[in-house]
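K.L.:
fold the stuff below for me.
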Amino acid sequence: MDNVLDEDLIARTKALLEPGEIELNGLIVHTELGNDQESRLHQLTLAVGDRIAEHADAGETYVYSGNDDPEFGLNQHQGLTLADDAFVWECQQLLRNGTFDVVFYYEATGDQSALLDAVDDIDDEDVRVTGVEGE
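P.N.:
Okay, the predicted model is just below:
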């Protein structure tokens, strides 16, 4: 069953990357974290966002969260540059079968393989990363 869920999530993530104003890539962070581990989920989200910003060479960034704006999803976050509020990354935290998967998407400017390695190196045994490349 997990494989079917993963395939569905990968397909949905790929749909988010379809051509628009900028070319996007994505990654899915599969966790074993549940609702009772929000603090760890938050820290993991920030750590992955930092890796994406580093690989995009975006400079200093901050996180804009759904908690800050009623028109933005509650479990949706964006990494924006401090200099000009430019888009660096966006993610959605999805509770699926009692644990969270976090779908990130970002401009396809860096080395996807190196980014996946950097995210995979985050010291958390409850995490598995899947890369999804746009067109």
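
K.L.:
CA atoms for contacts and neighbours, from now on please.
P.N.:
OK.

K.L.:
and the spatially most central residue of the chain, helix, strand or coil?
P.N.:
Centroid-nearest residue in the chain, with Cα atoms, centre = their mean: Phe104, separated by 2.2 Å. Reducing the assignment at Phe104 to three states with DSSP: H, G, I helix; E, B strand; the rest coil gives strand.

K.L.:
following up with a second sequence; could you model it the same way so I can compare the two?
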Amino acid sequence: MSSQSDVIDDDLYRRTKSLLEPGDIDLAGAIVHTDLSGQEDLEMQELTVELNEVIAAHAGKGETYIHAGNDDPNFSSNQFQGRTLDGDEFVWECQQLLREGTFDIVFYYEADADQEALVEDINDRGYDVTSVVLDEDDEMSASEV
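P.N.:
Got it, this is the predicted structure:
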């Protein structure tokens, strides 16, 4: 994997790092860089649904649905979770961030997913993606695919 110097947006990378720091479960992440503008809400929703399918497939937890934070006081707007249909378990969470006129989507999910395959799958769909994982020293490493 490449060093942090290969990251497209250092500030966003550092913010993503703070989401992955050790907690109740080990997390990994992916930052999906888009060219979608703030006027393309429908396209953002479609992309979130598409990436839900990718992450759910790699997480191996079965079918998922997307819980929108817009109707939940525990979430901010443009914050979503993928949850299992069977048992309502956490699969992933994301925030859609409008930065410099286009959206980036920050996903995080349990670190036991095959990170390399997951990131490659997103990249194969034509999206620029930065992989964010904790290394053994609890320091972040990243690579852009």
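
K.L.:
for the two chains, what TM-score is obtained?
P.N.:
The pair, once superposed, lands on a TM-score of 0.90 when counted by TM-score structural alignment, normalised by the length of structure 1; 130 aligned residues with a Cα RMSD of 1.5 Å.

K.L.:
who touches the counterpart of the residue nearest to the centre of structure 1 in structure 2 in this structure?
P.N.:
Aligning on TM-score structural alignment places Phe104 of structure 1 opposite Phe107 in structure 2. Listed by Cα atoms under 8 Å, 6 or more residues apart in numbering, the contact set of Phe107 of structure 2 reads 29-32, 92-95.

K.L.:
report the two of those residues separated the most.
P.N.:
Greatest spatial distance among the contacts of Phe107 of structure 2 (Cα to Cα): Val32 and Trp92, at 13.9 Å.

K.L.:
on that earlier part again, ok, so of the contacts of Phe107 of structure 2, who is nearest Gly126 of structure 2?
P.N.:
Using Cα to Cα, Val32 is the member of those that lies nearest Gly126 of structure 2, at 10.4 Å.

K.L.:
and the closest one, what helix or strand is that in?
P.N.:
strand 27-37 (DSSP states H and E).

K.L.:
Provide the aligned range in structure 1 for that strand.
P.N.:
Going by TM-score structural alignment: strand 27-37 of structure 2 matches residues 24-34.

K.L.:
how about that stretch: buried residues?
P.N.:
24-31, 33-34 (16 or more other Cα atoms under 10 Å).

K.L.:
Trp92 of structure 2 maps to what in structure 1?
P.N.:
Looks like Trp92 of structure 2 aligns to Trp89 there (TM-score structural alignment).

K.L.:
isn't that match right up against Ser65?
P.N.:
No. Taking contacts as Cα atoms under 8 Å, Trp89 of structure 1 lies outside contact range of Ser65: 11.9 Å.

K.L.:
next, show the common contact partners of the two.
P.N.:
The contact lists of Trp89 of structure 1 and Ser65 share Gln78, where a contact means Cα under 8 Å, 6+ apart.

K.L.:
which of the two has more neighbours?
P.N.:
A count of neighbours by other Cα atoms under 10 Å puts Trp89 above the other of Trp89 of structure 1 and Ser65, at 25 against 17.

K.L.:
check the secondary structure at that one for me.
P.N.:
Once three-state DSSP is applied, Trp89 of structure 1 turns out strand.

K.L.:
would you mind measuring from it to Asp101 of structure 1?
P.N.:
16 Å (Cα to Cα, to the nearest Å).

K.L.:
and for Glu89 of structure 2, the neighbour number?
P.N.:
With other Cα under 10 Å as criterion, Glu89 of structure 2 counts 13.

K.L.:
contacts only, for the residue lying closest to it once chain neighbours are set aside.
P.N.:
Distance criterion Cα to Cα, 6 or more residues apart in numbering; nearest residue to Glu89 of structure 2, sequence neighbours excluded, is Arg83 at 5.2 Å. Taking Cα under 8 Å, 6+ apart, we find Arg83 of structure 2 in contact with 64-67, 89-92.
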